[in-house]
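Student: the amino acid sequence is not available; the structure is as follows:
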């Protein structure tokens, strides 16, 4: 029996370039520490599992199985704890969000319709979609938009691999890789565009809803939206185990809700057509080689995000590396957006929306993921707002303001100029703005304090 397990790709184990590139460019590290212990630990766990081959009658090497227990070998590995996720440039995320929304609204319905039509027809003949389309034209399953943009095959990568296998003269892997990404952006493959669409869903939900990756993986057809479609329903991670996790509801914009309804209808039609036995996790998109849907999980999510970034050509850094988005980065970006728009006054709402049980934990999470100059700007805006509202705790600042501007009447001052001045005070330590957390029987409460240093000049 053929395994449907999608094998992950590890660049460290690649002797030469793969026949169809996993990514168009090397990726900008998503964590602050480029080398971490995660990859070596993965390989060690794989070595530990070699003895399981014996249970199914397959030969194995005792040396490989025992190598994972070699203390001297493990001690010589350079292992570092994984660094924190890096902050993605805000302009990049905003452009990606716009691209995701525009693509999904324009093509999602036709892409999903085309797959359902094709899958049901192939199912009736008893073969997989790729096998079926070797003899039938894909054009009969496409709507007018997909025909217009140039879809003409099931999978660009499958076609490229078949070409490589023929060992034709002049064929080389680099040429196929280059051609693949060119064809991807020319909309040639239906399956490839479905992968891009999956990336669009992840970018939209990640930016708007700030959900953990596991919470998106767990979304189920038929239960992820409330009856009106106005709220996303999900099992909160880090709030219990298994079925005991708390179910939360958070507001979701109408267009995003409609996109999720399309996925529900998509799976329901596949069940009705005999392609699927039952509906399952919502963010499952088609397999390339066989009929059916990829399992929702980290590997499939990251693959779709990579295809999204290559399709829309996200920025390249000075080292020739592309920014490949990850779900946790989008979740952090949401926190940054909320800070920029609402300052500290929205901390409780953000904590509720993001599913954190502790306000102090949320604040540390946000402050660690927000660039220093951005956070100073947020704090400066907070001070200006409260100074103009005559908050008593801003009174110690008036001496600074009068010495600089020649007046204590903050309402007469330009907010931007005053904000820049406050930022200077924050940068040199003359002023600090931090939330003070207090724990009581009702949980953690906080108050944002504006303090002037005793040593301030």
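Tutor: All right, it came through fine. Values in this document were obtained by computation on a predicted structure and should not be read as measured data. Numbering: from 1, shown residues only.
Student: can we go C-alpha only for contacts and neighbour counts from here?
Tutor: OK.
Student: which parts of the stretch 201-350 of the chain are helices?
Tutor: 213-217, 254-272, 298-312, 327-342, 347-354 (DSSP state H, counting those that start in this stretch).
Student: can you put those in CSV and add distance to residue 122 and mean neighbour count?
Tutor: Formatted as CSV, those follow (distance: least, C-alpha to C-alpha, whole Å; neighbours: other C-alpha atoms under 10 Å):
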stretch, distance to residue 122, mean neighbour count
helix 213-217, 28, 18
helix 254-272, 12, 18
helix 298-312, 24, 21
helix 327-342, 34, 20
helix 347-354, 42, 17
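Student: select, out of those helices, the one closest to residue 109.
Tutor: Residue 109 lies closest, by C-alpha to C-alpha, to one member of these: helix 254-272, at 7.0 Å.
Student: need the residues that contact that closest one.
Tutor: 104-105, 108-109, 112-113, 116, 119-120, 204-205, 221-222, 225, 229-230, 232, 276-280, 282-283 (C-alpha atoms under 8 Å, 6 or more residues apart in numbering).
Student: in addition, the following structure is provided for comparison:
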């Protein structure tokens, strides 16, 4: 230790005292459930407005921003760039009737106006070209983030030449029936330095939006505004009027701008009205939840959409924001159905069944109609050993069983959880599977 670190000025005594517990305490932890799942009406409001805005204004704004960056690059300013000079360039060399019809009059707002009511009024009137580009980019991210359900880092890192497959212009009439895919570098796959390249199907309108962004990026490189190493999505430096890499902060900032522009729904918290400001993780989760439930609860399909290799992580992803009472009742229903169907493959089944039978002083129970029960009693009734009148009070009905199971779950005496394990398939590849088990806590 001393020979490696001591010579470099690092005291080895301090390093010897480090262990996992110490590092864990000093590390900023991210807790599950730190993102609230957005309500469906919030998603629909933002998704519908984003589509409409992009289709109405997208290509005009992209052309305007390209012309503005190119005009500033070749304009000879008498002094360093100032607010009024940029507005002069915009008015003289960039502003078209199409841009004027959107409402654009200035390049960006004055610093003292940002955050004030006058700023939001001008923003929603489409007065600033830079903010209109941010709204456009935010609209694209809302649509892409919702429909493709990718991680934020996967979207930031989209390749400008290969993100759309096949690489055919979707605006062509011959492309109307073409099936397009989004190709991306999947996080949490491969190694730290090289990820697997995966693809996921996308709609034709989304393919057109993606094509527009690819054309915008290609034109930026052709005008020598960016290098060949630049990613697909670009932020714009408002002072230099040059494209730059879309970092996480800028990504979240354009989402904030588009939420302000479309006035996303609000919620009252502690008697204070607050707006929903969306994040990509929320868009990704709600789209996967909608897909999962519409597919009949196909967890493998959800895993493929999420791009997760670990099935256990998919389970956590789908359930971490389900209300506790709802999740408990679903677990109780699954256990009750297994008991009445005689499915003994559920681990812990016999212990629970025995407990319920002891409570109701029964030797066994199964799901039968009253008619079936009366028919089984018929031989005894003919011999006068049993009355043929049978009611629900004479049997342990399924509702009682459900209540008993739910009570045990709510008091944390039992729980139903998946147990994940890896098996080898016929082709020699590992595959994650799971079985449900009843966990019995200390009683």
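Tutor: Great, that's in hand. Quick caveat, the model's predicted, so the values are computed rather than measured.
Student: superposed, what's their TM-score?
Tutor: Here the TM-score for the pair of chains, by TM-score structural alignment, normalised by the length of structure 2, is 0.66; 343 aligned residues with a C-alpha RMSD of 4.0 Å.
Student: re the thing from before, who wins for proximity to residue 180 of structure 1 among the helices of the stretch 201-350 of structure 1?
Tutor: Closest approach to residue 180 of structure 1 among those (C-alpha to C-alpha): helix 298-312, 10.8 Å.
Student: what angle separates the closest one from helix 327-342?
Tutor: If you take axes from the mean of the first three to the mean of the last three C-alpha atoms, to 10 degrees, helix 298-312 of structure 1 sits at 60 degrees to helix 327-342.
Student: where does helix 298-312 of structure 1 end up in structure 2?
Tutor: The alignment of helix 298-312 of structure 1 onto structure 2 (TM-score structural alignment) covers residues 248-262.
Student: now do the matching stretch: distance to the chain's middle.
Tutor: How far stretch 248-262 of structure 2 lies from its chain's middle: 16 Å, per C-alpha atoms, centre = their mean, to the nearest Å.
Student: just give me the neighbour total for residue 406 of structure 2.
Tutor: Residue 406 of structure 2: 23 surrounding residues under other C-alpha atoms under 10 Å.
Student: got it, and residue 438 of structure 1?
Tutor: Neighbourhood size, residue 438 of structure 1 [other C-alpha under 10 Å]: 11.
Student: so what's residue 133 of structure 1 up against?
Tutor: Contacts of residue 133 of structure 1 (C-alpha under 8 Å, 6+ apart): residue 154.
Student: what does it correspond to in structure 2?
Tutor: Aligned partner of residue 133 of structure 1 by TM-score structural alignment: residue 86.
Student: which SSE is that match in?
Tutor: Element membership for residue 86 of structure 2 (DSSP states H and E) is helix 83-89.
Student: buried residues in that helix, which are they?
Tutor: Across helix 83-89 of structure 2, burial judged by 16 or more other C-alpha atoms under 10 Å covers 85-87, 89.
Student: distance from the chain centre to it, please.
Tutor: With C-alpha atoms, centre = their mean, you get 40 Å for helix 83-89 of structure 2.
Student: right, and the helix or strand after that helix?
Tutor: Per DSSP H and E, the first helix or strand lying C-terminal to helix 83-89 of structure 2 is helix 97-102.
Student: which residues sit against that next one?
Tutor: 57, 60-61, 64, 126-127.
Student: strands of the stretch 251-400 of structure 2, start to end?
Tutor: Using DSSP state E, counting those that start in this stretch, the strands assigned to the stretch 251-400 of structure 2 run over residues 266-269, 272-275.
Student: how far away is residue 303 of structure 1 from residue 335 of structure 1?
Tutor: Using C-alpha to C-alpha, to the nearest Å, one gets 25 Å for the distance from residue 303 of structure 1 to residue 335 of structure 1.
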